[in-house]
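**Q** I'd like to go over a predicted model; first the sequence, then the structure.
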Amino acid sequence: MQAISALLGAYRAEVGLIILAIMFVEFVRERYSPTVISVLGACTYAALGLIDEKGLFSVFSNSAPLTIGAMFVLAGALIRTGTLNRVADFIMARAEKHPRLAIAEVMLGATAASAFLNNTPVVVVLIPIIFKLAQVTGVPVKKLMMPLSIVAVLGGCITLIGTSTNLIVAGIAAEQGMTPFGIFDIAPYGLAGMVVGLATLVSLSFLLPSDPPAISGEDGGNAQDYLTELVVPHDSDLIGREIGSLTVFGRSAVLIGLKRSGQILRGDLSGEELHRGDRLIVRADGTAIMTLREGRQFELGIAADSETSASEGTVIEAMIAPSHPSIGERLMDIPFLHALRVRIIGINRARHLPGPDLADARVRGADRLLIAGSDDAMRALRDNPNLMGVDISRTRAYRRNKAWIAIIAMAAVILLSALDIVSIGLGAFIAVGIILVTRCIDAEEAWSAIDGDVLVLIFAMLAVGLALEQAGSVALMVGWITPVMQAAPAWTLVFIVYFAALILSELLSNNAVAALMTPITIALADQLGADPRPLVIALMIGASACFATPIGYQTNALVYAAGDYRFADFVRIGVPLNLTVGLAVCSMLVLLG
C-alpha cells in the first residue's frame, strides 16, 4: 500500500493523464454512456486521492450547470404554455400560402430561436414541420432535415445562452479569474460563422441526398397522434360558424373529416357551417386533446350515453391487451364503454391512425386509448384484465393564458443580462421563480424539463478537470505543448484551439470536451503570455460547431434518425462546413481579438 502511495506521490500528473486516456478510449468505444464514463472517471480520481474531498464537492458550486438547468425550465415553460406550438402553427399557415418562402423562414427562424433557447427542443418541434414542408413544396425531406440541425447549431453559437457548452466554458473561465462573459460577447464571431456556414450550406446543397427516407408512414404527424372527435353541443354558440373560422386547428390538431347525419365529408371543409350534433373528426396529439377538453367548446369523443361528459373526472391512458375479446370489433362496442360512465376521447395506433371515425374504428391489440371518467370508473378500469398499463395520463393541456408570462420572463433574462444589470444565472433563477409561482408550469413538470443526464455529465467532467489541475496533469500537458507553440506565430493559437476542440467534439461529448479543454487552454495562454479570451471563445464555438458526424451534436443525432440518413451524408456536407465555419470564426477572432 505504501508503495502505491509513493508511486502516486511521485507520478501524480502522469497517473492523471493515464486515467484521462482510458476515459477517452471508453468515450470512443461507447460501451457505456458518456455520463457513466465521466462519473466513473471522477470517482477514480477521488479514490486515488488525485482530487481532495473539498475540491470534489466544490464543483457543485459552479454556476454554469445550474444556469443550464434554469434555462431548461424556462424552455419547458414556453412549451407548456403552447408558445412554441403557436409559432409552429404560424409557420404551417405560412407554408400553405408561400411554401418556398416558408422554407427560408423556417431555417432563419430556427437559427434565431436557437440563439436564445436550447436548440434541441427547437429541432424536435420543427422536425414534423420539415416533413410537411417537404410534402407541400416537393423538396425531398433529406434536403431539409440535415440543414435544420446545421442552422440550429450555428444559431446556438451566437449568444452565451445558445448552447450549454458556451455556459460551461464561461463558468469555468470566470472561476479561473477571467472577466465574466456577457450574453452577446461572442456574437460577432458566431455571426461570422453563421453567415459563412449558411453560404456554404446553400452552395453545397446539391450534395444533400434526395432519396426518400425508408421510414414508412412518416407524414410529419406525431407518433403520439390520436384520432378523436369534437361534438358540437346543441346549445353551442359555434352553430352557424364556418369551420375555417375556428382557431382550434393547427399543426397539433388537424381536421380530417366531418360526420353529419351518419355521413362523413372529406376534403376542404373550411366553408362548411357547423350544425348542432356535428362530429368533427380530428387527428391531434395528447396535449391538444387535453387543451380542447379544458376549453369546453366541444364535447370530446364517444360515450354510451350523452350525459357522460369528457370534462368531468380524470383522464387515464390504457392499452388494449392482445387477448381483449373486442379485437376486430368497433370501438363503440367495447364492453366497458357501456358498463361504466366513461368517454373514450382518443385512440392511438402505431404507424397510422385508425378510422374511418372514432366509433367505427376496429380495435387492435396495443391500441392506446385516452379515457375520461369518474374516479370509481377509473378504479374499475384498473381492475380490467383486458387493459394494460392503465394509469393517469401525464399529458396536460396548454396553459395559453400564461404564455405572455413565460415570454416576458425569458425576454427579461436576455435583456437584463445583455445590459449587465444581472448575471445570466441570477436572472434565469428569478425567472424560474416567477414562472413557478404564476403556474406557467407545475413544479413536477419543471424538474422533468431538466435534462439530468446533461447536468450529471457536466458536474462529473468539472470534477475531472479539477482533478487534472490538482494532480499537475494540466501543467504537465502545458509544459509539453509550450515549447512547440512558442515557435509558432501568435495568431495560430486560435486556430489550433478551435480545431482541436472541433475534432474531439466530433468523436466525444462536446460538453465533456469543453470542461476538459477550458483549464488547459487558459493555462496555455498564461504560459505563453497570450490573451486567453480569444482562445476561450474559439473553444466555445469549436466544441459546438460540429457537422461531420451524426454524433457530433445532439441535434445531428435527432435528424440522423428522423431523416434516415447515412453516416457518409454527414461527412460529405459536414467536413466542408467545419472548415469554412472554423476559418471564418478564427479569422474574425484574429482580426478583433
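**A** Great, that's in hand.
**Q** alpha carbons only for contacts and neighbour counts from here, please
**A** Fine.
**Q** Can you list the buried residues in the lengthiest helix in the chain?
**A** Longest helix in the chain, counting residues (DSSP state H): helix 567-592. Across helix 567-592, burial judged by 16 or more other CA atoms under 10 Å covers 569-574, 576-578, 580-590.
**Q** and if you look at stretch 453-469?
**A** Neighbour-count burial for stretch 453-469, counted by 16+ other CA under 10 Å, picks out 454-469.
**Q** Please apply the same query to stretch 374-394.
**A** By neighbour count on 16+ other CA under 10 Å, the buried set for stretch 374-394 is 374, 377, 378, 381, 382, 386, 387, 388, 390, 393.
**Q** what's the answer for stretch 70-88, then?
**A** By 16+ other CA under 10 Å, the buried positions in stretch 70-88 come out as 70-86, 88.
**Q** Name the surrounding residues that touch that stretch.
**A** Identification of contacts with stretch 70-88 by CA atoms under 8 Å, 6 or more residues apart in numbering yields 117-118, 125-126, 129, 251-252, 397-403, 406-407, 410, 425, 428-429, 431-432, 435, 440-441, 445-447, 449-451.
**Q** cool, stretch 454-472 as well?
**A** 12-13, 16-17, 34-36, 38-39, 41-42, 45-46, 50-51, 55-56, 59-60, 65-66, 68-69, 168, 474-475, 511-512, 515-516, 519.
**Q** For PyMOL, write the selection for the buried entries among these.
**A** Buried residues among the contacts of stretch 454-472 (16+ other CA under 10 Å), as a PyMOL selection:
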select buried, resi 12+13+16+17+34+35+36+38+39+41+42+45+46+50+51+56+59+60+65+66+68+69+168+474+475+511+512+515+516+519
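**Q** Next one for the comparison:
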Amino acid sequence: MMLPGLHAASAMVLAIAMFYGFINGRLRVEIVSLLTIGAIALLLYVLPMPGEDKYAGLELAFEGFGHYALVTICSLMILGRGLVVTGALDPAARSLARIWRYNKSLGLLFTLVVCLFMSMLINDTPVLVLMIPILAQMAMRGGMPASKTLIPVNAAILIGGMSTTIGTSTNLLVVSIAQDLGMRSLTVFHFTPIVLSAMILALPYLWLVMPKLLPDNTRTVSVESRRFLAKLRMAQESPVRGKTIEEVRGIAADDVTAWLPPGNRGHVGRRLLVEGTYDGLRETARKMSASLAPTWLVERINADSGRTGKDLMVAEMIVAPDSRLIGLTPSTAGFEGIAMLGIHHARQPLRDTRQHSPDATMMEGDVLLMMGMPEELRQFAQNEGLLQIEGSEEIARSGKALLAVAIMAGAVGLASLGLVPIAISALSGAILMFATGCVRFERVGRALSAQVIVLVAASIAIGKFILVSGAAAWLGGLLSSGLQYLPPAGVLAAIMVFVTMLTNFASNTAAAAVGTPIAFNIAQQLDMPAEPLVLAVLFGCNLCYATPVAYQTNMMILTEGDYTFADYLRSGIPLVLIMVAALSTSLVFWYGI
C-alpha cells in the first residue's frame, strides 16, 4: 500500500497530537483544542492544499465556529439550562426519593430507567447534576452507598444519551459530519430502537452486577449540613392548618423538626416553628403551602426580580463581631429588600441563655440564611457587618417550569416529526427560553460551556482536514484490508472497539471527528452501506465507561464516589463488551446486512 501524502500524514500527526494532549492532561482541553485549530490554519496557510490558495485553509480551520452543529449544541445547552433553573426536573427527583425510601433495589432500578429516558432529550450533564445530591442523600438515609450507585447511574445516563441524535453533543457532531459527507438526514429517534434493544441486555448488569463490583466508600464521618431555625407562615389554604402537631410532623421532611410557637396549644394555626437543613425546610414549606418569610415580602422581592430581570439567590451570612444585628431579633432588625429564611445559632463559649427559636436575639457567629437579588445581598452584608459565605444558590423560577417543559417538548417534537431540522427547532427553543425569561440572557454563560464550544469547533476542523487531505481514504483502505475477511457484525464491532479505545483515553468528540470520515471510506472499500458504519462510530464514541477521563460526567462522580481508576476499569470494561456485542448484532439485524 502506498504511503500517505504530505497533507494526509500531517492530518494524522495532528490528530495523534490532539489525542496525546487530551490524554496527557497537562494542558486544559480548550487549550489543546485551540492549538489544534491554530496548527491547521498555519499549516494550510504555509502549505496550501493542491488547487487551493493559502486563505482556503483558514476557512477550513475556523468553519467549526459557524457550523450548524455547534449552534444546535449550544441551543440544546440553553434548553437544558431552562429545565434546571425553573425547577422543572424537581418533581422527578421527589418521586425518586419516595421510591428509594420504599425499597433500595427497586429504587435503583427505577432511577436507572428514569435517568436513561431523561437523558434521551436532556444533555447528560444536567441529569447527572440533578441525581448526585439525590443519591448522596439516599445514602445518608440508609440507602445504598453512593459509591455503588453513581457509576451505574452515570452509565445509564450515557446509554440514554446515545439513543437519540440530540442526546449528546457527540451524536450531533457525528450526524452532522456524516451529512456533510452525503449521508441522509436522521430524525431524532432514528436509531433509538437499536440502542433500546442493547439496553435490555445491559440493564440487568447495571442493576444487579455493577454495584457489586464497586467498593463501599462510605465515609466514617459524614459532613453534616448546617441546620437552621425557621418560622413557617401558613397560607389560608394550607393542608396542615387545624391539624395536631403530631399529624404535622408526619408531613414534614425527614430531617425537619417541628413544634408549635409559645402560647399556641393544640392545633396548628398560622405559624409553625421548624428546624432543619435548607433543603428540608424548603421541601416542608412546599408540602404545607407555607412560606419561610413573610408572604408580602417574598411577593415584593419576586416582583422586583421580575421587573429588573435579576435572579434571586439564597446566601449564608455570618454575623461578624462588629455587626449592628448583635442583640437584635429578626423582627426588630428592619430588613429591607431581602428576606431572612432561617438562622443557625452559633455555640457560645459560655452558657447560651437564648431560646431555641428563630425569634431569639442574634449573636456573633450566627449564620443567617438570606434571600434576595445578588446586589441587594452584597449591599446588606456590607452595611450590616456580615460575612457572606461562598456558594450562593440560585432559586428556581418554578412559575415557569411548565413553560420550560413545553418549549423543550416543542423543540424536540418538531424535529422528531421531521417538520424542521433540529438546528432550527433547537435555536427557536433557545430564543423562546430567553424571550419568556426561563433563562436570563445575561446568565447565558452558566448554560454554555466554553470548553465544549472550542472542542466541537476543533473536532469539526480536524475531521474536515482528515477528509480533504486524503488521510481518511488512506486509513480506510488500511483498516478495510484487515476487515474484509470479517462478517458484517465483526466489521461493525471492530470499528466500534477502535473508536471506543480512542474515546476512553482521549476525547469522544475528537474520536467522532476522526472516526466518521474513516467509516465512510471503509464502507466504500467493502461495498457496505455507510449508515450502519457511521452509527458504529457514534455508538463507539458513547461507550465511555472504562476510564474517568473518557467523559465529563465520569470526572464529576470521581470525587463524589471516592473512586479510583481501577473502579472504572473493573466495572466499565464488561459493560463496553456487552454493548459492543449487542449493538453490532442489532445493527446487522436492523439494516439487513
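**A** Here it is on my side, so go on. What you see is a predicted model, and the numbers here were worked out from it, not measured in a lab.
**Q** Could you report the TM-score for this superposition?
**A** Here the TM-score for the pair of chains, by TM-score structural alignment, normalised by the length of structure 1, is 0.80; 555 aligned residues with a CA RMSD of 4.2 Å.
**Q** one step back: tell me, the longest helix of structure 1 lands on which residues of structure 2?
**A** Aligned using TM-score structural alignment, helix 567-592 of structure 1 spans residues 565-590 in structure 2.
**Q** Next SSE downstream of the strand or helix carrying residue 106 of structure 1?
**A** Using DSSP states H and E, residue 106 of structure 1 falls within helix 99-116. Per DSSP H and E, the first helix or strand lying C-terminal to helix 99-116 of structure 1 is helix 119-137.
**Q** Mind checking what helix or strand follows that following helix in sequence?
**A** The helix or strand immediately downstream of helix 119-137 of structure 1 is helix 142-156, counting by DSSP H and E.
**Q** Tell me where the stretch 401-550 of structure 1 has helices.
**A** Assigned by DSSP state H, counting those that start in this stretch, the helices in the stretch 401-550 of structure 1 fall at 403-418, 424-437, 443-449, 452-471, 473-486, 492-507, 510-528, 532-544.
**Q** In CSV, list those along with distance to residue 96 of structure 1.
**A** Converted to CSV, the helices of the stretch 401-550 of structure 1 look like this (distance: least, CA to CA, whole Å):
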stretch, distance to residue 96 of structure 1
helix 403-418, 25
helix 424-437, 34
helix 443-449, 32
helix 452-471, 38
helix 473-486, 56
helix 492-507, 37
helix 510-528, 38
helix 532-544, 34
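**Q** if we can go back for a sec, mean deviation of the longest helix of structure 1 from structure 2?
**A** Aligned to structure 2 and superposed, helix 567-592 of structure 1 gives a mean residue distance of 1.2 Å (mean CA distance after the TM-score superposition for structure 1).
**Q** for that helix, the distance to its chain's centre please.
**A** 24 Å (CA atoms, centre = their mean, to the nearest Å).
**Q** helices or strands next to that helix in the packing?
**A** If you count contacts as 3 or more CA pairs under 8 Å, 6 or more residues apart in numbering; DSSP states H and E, helix 567-592 of structure 1 packs onto helix 187-203, helix 492-507, helix 532-544.
**Q** Quick one: closest of those helices to residue 153 of structure 1.
**A** In terms of CA to CA, the element of these nearest to residue 153 of structure 1 is helix 532-544, at 7.0 Å.
**Q** Tell me the residue in structure 2 aligned with residue 106 of structure 1.
**A** When structure 2 is aligned by TM-score structural alignment, the residue opposite residue 106 of structure 1 is residue 111.
**Q** wait, doesn't its match sit right on residue 153?
**A** Yes: counting by CA atoms under 8 Å, residue 111 of structure 2 touches residue 153, with 7.3 Å between them.
**Q** how deep is residue 209 of structure 2 tucked in, by neighbour count?
**A** Here the number of neighbours of residue 209 of structure 2 (other CA atoms under 10 Å) works out to 13.
**Q** what lines up against it once you look at structure 1?
**A** Counting by TM-score structural alignment, residue 209 of structure 2 corresponds to residue 204 in structure 1.
**Q** how far away is its match from residue 431 of structure 1?
**A** Distance, residue 204 of structure 1 to residue 431 of structure 1, by CA to CA, to the nearest Å: 42 Å.
**Q** Relative to residue 396 of structure 2, how far out is the residue nearest the centre of structure 2?
**A** Taking CA atoms, centre = their mean, the centroid of structure 2 lies closest to residue 125, which sits 1.6 Å from it. Going from residue 125 of structure 2 to residue 396 of structure 2 by CA to CA gives 18 Å.
**Q** how near is the closest residue to residue 113 of structure 2 other than its chain neighbours to residue 101 of structure 2?
**A** Leaving aside its chain neighbours, residue 113 of structure 2 sits nearest to residue 156 (7.4 Å; criterion: CA to CA, 6 or more residues apart in numbering). Here residue 156 of structure 2 is placed at a distance of 21 Å from residue 101 of structure 2 (CA to CA).
**Q** Report the separation between the two terminal residues of stretch 546-561 of structure 2.
**A** One end of stretch 546-561 of structure 2 sits 15 Å from the other (CA to CA).
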